[in-house]
Structures are given as C-alpha cells and as structure tokens.
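**Q** missing the sequence, but the structure's below:
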C-alpha cells in the first residue's frame, strides 16, 4: 500500500481484526456482484469504499424512474442509461483506485460459470429465482463463497454459503426451484431503506470473508422485519438430498 491508501483505509487498518494484512487482502480481492439494483447499489459502494480492489458488476437493465426510490447508486441524470454504466461512474467517483468491469448483460451458462471462477466471492443481489439457483449451482461447482441477499415489502433475508466449508449448506438446501416472479419488487413493492440494510449487510459479510476478520454468517439464515426492527437467526443444515451439494465432500 502507498501512503494515500494507508490514509484512505486507516480507520479499517487500525482495527486489529483487519490490520494491514486484512486491508491488503481486500485490495487484492475480486468480487462479482449480480444485479445493480436495490441490493447491489449499497453493496457495490461499500465494497469500493472499503478497498476491494476489483468489482465485476453485472446487470442487463436500464435505469428507470421507479428505480430511484431505492437504487442509490443511480441518479435522475442516469434514467435510460445501462445500470452498469451508471454504477461504474458512481463507483469511480467514490474510489478511482477500484477497478470495475461492467457487464451489461444477463450472465448465464458457461459465461456465468467462468465469471464466478475468476473471482474470490460472489454477491447475489438479483431479484429472480432462476438467477439465484444458477449462481448457487456454479458457486458450488467452482468453490466460490456466495453471499445471498433478498428484500421485499418490509422483510429482508441474508445468508452466506461457503462451498469450502464442509458443513455449509447451499441455496438449494434452503429453497426449491419456484416461480421466477415471486419475489420481484415490481409486483410486491418494497420500502426504500430496507434494501440498504440488506445490501450493506451483504457488503459486511464480504469484507469479513475477504479480510479474514471475525466469523462469517455461514450456515445461518438471518431474517429482518423492518416493521418491528427485529432480526431473527435460523440455523441452516445441509440437505442430504440436495440436488446441488449433496455429493459435495
């Protein structure tokens, strides 16, 4: 790290759980964020601010007026632009040292698997079950940790799945494949700050995993009720009949 980086990240470096080595780990890390919407917006900004060296951001959508209620990485001037271009510009303004690879497409198949294999960690900030199941499947195949978040109406969920941990379940241990539209904000609504809470928590788990600080929330489903301001934590176990990870050693 140079003097500017030591100053920029000094508030994290002074934490004994992170220190110089943990910060260097962040700077050396590459993270894939699927979705530049309500969850991906705060997650990307916090990871860039925290010093993650490279972010790969994927989204095939354009910025719409209705997005601005919660997708804080975009502004009014970005309406009609590709979300990844708008997000890249916001990240650059926050931390020009963070290398960003914008992918204005819906990753799938071999391309999705390849991008997952090239990173140290994946944040699933998508809003479609089909995407979530595909991301989970490839993360398990190539042994890449996955931080999954979801937010709808006044409720949010957070889970960490680590294929390198023999005790860790995967997303398919928790959910069976279902209707793709069941959790979309466009059909169900969502309160604005909720996605910030869950997206920031996804970034927090990513920072912990990448820097080596603390203990990741692997093997737990954390549920947040914004109406009562309460968190619940449920222990998750591997499903011996899981179609994705049951044969994993």
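**A** Looks like it came in fine. This structure is a prediction, so every number in the text was calculated from the model and none was measured.
**Q** could you use CA atoms for every contact and neighbour count after this?
**A** Fine.
**Q** please enumerate the strands of this protein.
**A** For the chain, applying DSSP state E gives strands covering 30-34, 54-58, 99-103, 121-124, 146-152, 155-161, 220-225, 230-235.
**Q** what does the fourth one contact?
**A** Pointing back at strand 121-124 there. Residues from elsewhere that reach strand 121-124, judged by C-alpha atoms under 8 Å, 6 or more residues apart in numbering: 30-35, 116, 132, 135, 139, 144-149, 202, 206, 210.
**Q** 10 Å instead?
**A** With C-alpha atoms under 10 Å, 6 or more residues apart in numbering as the contact definition, strand 121-124 has outside contacts at 29-35, 39-40, 43-44, 55-57, 115-116, 131-132, 135-136, 139, 143-150, 160, 162, 199, 202-203, 205-206, 209-210.
**Q** what about the closest residue to residue 69 other than its chain neighbours, distance to residue 71?
**A** Nearest residue to residue 69, sequence neighbours excluded (C-alpha to C-alpha, 6 or more residues apart in numbering): residue 192, at 6.0 Å. Shown here: residue 192 relative to residue 71, a distance of 8 Å by C-alpha to C-alpha, to the nearest Å.
**Q** before we go on, here's another structure to hold up against the first:
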C-alpha cells in the first residue's frame, strides 16, 4: 500500500525523492510501513532516530525500562532531564519532535512468551535491539511464526553484528541455524559487567535502520543468510554466510 505525500512531506523527504531507486514511490512505501523496534536503548536509539527521520509511518517501540544516567553515553534519544522517565515515553518525545508525521506506539512492557505474539502481529517488519540472547531468540520465533522479516543486531565491548532473518521463505535460514547452541551467561556478559563503547551502537543501529529501509522499499540485497560483523578496534567489517540446516 502507498500513501499520498503532503506538500510538507515532499519538502522534508526531498533527498529521498530525488534518490534513484527510492523516489516518490519508495517514500510512499516508507510512509505506509509499520515497524516494531525491540528496545529503546543503545541499538534502538539510532534505529528510532533514522526510521523516524526517514518517514516510516508507524513506529512501535517496546521497552519496560526507565532512563538512567549511565544510559546517556550511548542511548542518544534520551536526555539528562529524562532520568526515571519510561524509555518509550522519552523515545516518543524524541521521534515526534524530529518528525510529527510519524505515528509512534509506545509499548511500556517487557516482551515475553505470553505477550510477544500480540505485540509483533500488527507490524510489517521488526528490528531487534534487545540486549540479551533469550529475548532475541523469542523475537525470532514470533517473527517466523508471523512471517515478518526480522533485522537482528547485537553489540558488545568494541564489536557488533547484524543479519536479517526471513525463514518463512523457501530455504532461508532460521535463528537456530546461526545460533544452534544457547550461550552461557559468561559467554555474553552484559554491558554493565563488561562495558561498551558508545559509537559501536551507532554503527550497528545505523546499519539496522539501513536494512529496514531496504526491506521496506525493495532496494538492494538484504543481509539474509549473511552475518555482517564489525570490529571497532581495527575498523574491519567481515561477512559470514550461513544456511538453513534441515
């Protein structure tokens, strides 16, 4: 479905509209799109910022946390004065200040096995910025069942990675094909325990937003069956292919 752009929107998205392979048609697809973002933290922040700026018509964000001072080193949609404010409310204020044309759904809940299917179902695309493996696996299951594309990302220390899952398509890999074994807690320490360099979240979150825009507009080749990793220390990108294991 395509939605007509207003005159103000045409001016706002002028650099998209003159861009080959996006144009007015691609911008209309962005306006009609409904994207769910899991988490309003380090990865969710740049995704929220760039999808709102890009003119995605409906953005849902699910997160049950509140803003704390230690978040502000990397979670750029929140401000110092937002301490103890629900992250989804702070993110909504940011997104609507940036682009009043965005319909923002603030979902102040923790996604779990009981509510996840209902939260995911109304959306066309999910971008996962959660910070733990169990949630990532759960989100992947819900997206597979609902036949919704999933842009998954993760960060730690100086590194990050992302990929796209569309396992409902023939021969496309599942989350379990990339992660066949559940890691132990020691293998994936939290950022509170190990630390994280703030700009890493911008790199991976920005790339997640890029994949989301590609999927919505049909431009380019999404990272399906490919894991893109970034080593921030050495400034190196690497790509690993993975496939479906029946």
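**A** Great, that's in hand. From a predicted model like this one, the values you see are computed outputs, not experimental measurements.
**Q** re earlier: neighbour count winner among residue 192 and residue 71 of the first structure?
**A** Neighbour count, other C-alpha atoms under 10 Å: between residue 192 of the first structure and residue 71, residue 71 has more, with 24 against 18.
**Q** tell me the counterpart of that one in the second structure.
**A** In the second structure, the residue matched to residue 71 of the first structure (TM-score structural alignment) is residue 75.
**Q** quick one: the residue nearest to that match when sequence neighbours are not counted from residue 10 of the second structure, how far?
**A** Counting by C-alpha to C-alpha, 6+ apart, the nearest residue to residue 75 of the second structure once its immediate chain neighbours are dropped is residue 42, at 4.6 Å. Distance of residue 42 of the second structure to residue 10 of the second structure, given as C-alpha to C-alpha: 31 Å.
**Q** ok, those two, which is more surrounded?
**A** More crowded of residue 42 of the second structure and residue 10, by other C-alpha under 10 Å: residue 42, with 28 against 15.
**Q** I figured that one hits residue 70, correct?
**A** No. In this structure, residue 42 of the second structure is not within contact of residue 70 by C-alpha atoms under 10 Å, at 11.2 Å.
**Q** quick one: map residue 11 of the second structure onto the first structure.
**A** Looks like residue 11 of the second structure aligns to residue 7 there (TM-score structural alignment).
**Q** again with residue 147 of the second structure
**A** Under TM-score structural alignment, residue 147 of the second structure pairs with residue 143 in the first structure.
**Q** cool, residue 109 of the second structure as well?
**A** Using TM-score structural alignment, residue 109 of the second structure sits opposite residue 105 in the first structure.
**Q** what range in the first structure matches the top helix by length along the second structure?
**A** Identified as the longest helix of the second structure according to DSSP state H is helix 198-217. Under TM-score structural alignment, helix 198-217 of the second structure corresponds to residues 192-211 of the first structure.
**Q** mean shift between the matching stretch and the second structure?
**A** On superposition with the second structure, the mean distance recorded for stretch 192-211 of the first structure (mean C-alpha distance after the TM-score superposition for the first structure) is 0.4 Å.
**Q** and that stretch, what's buried?
**A** Burial within stretch 192-211 of the first structure, assessed by neighbour count using 16 or more other C-alpha atoms under 10 Å, is assigned to 192-211.
**Q** next: stretch 178-189 of the second structure.
**A** For stretch 178-189 of the second structure, the neighbour count (16+ other C-alpha under 10 Å) marks residue 178 as buried.
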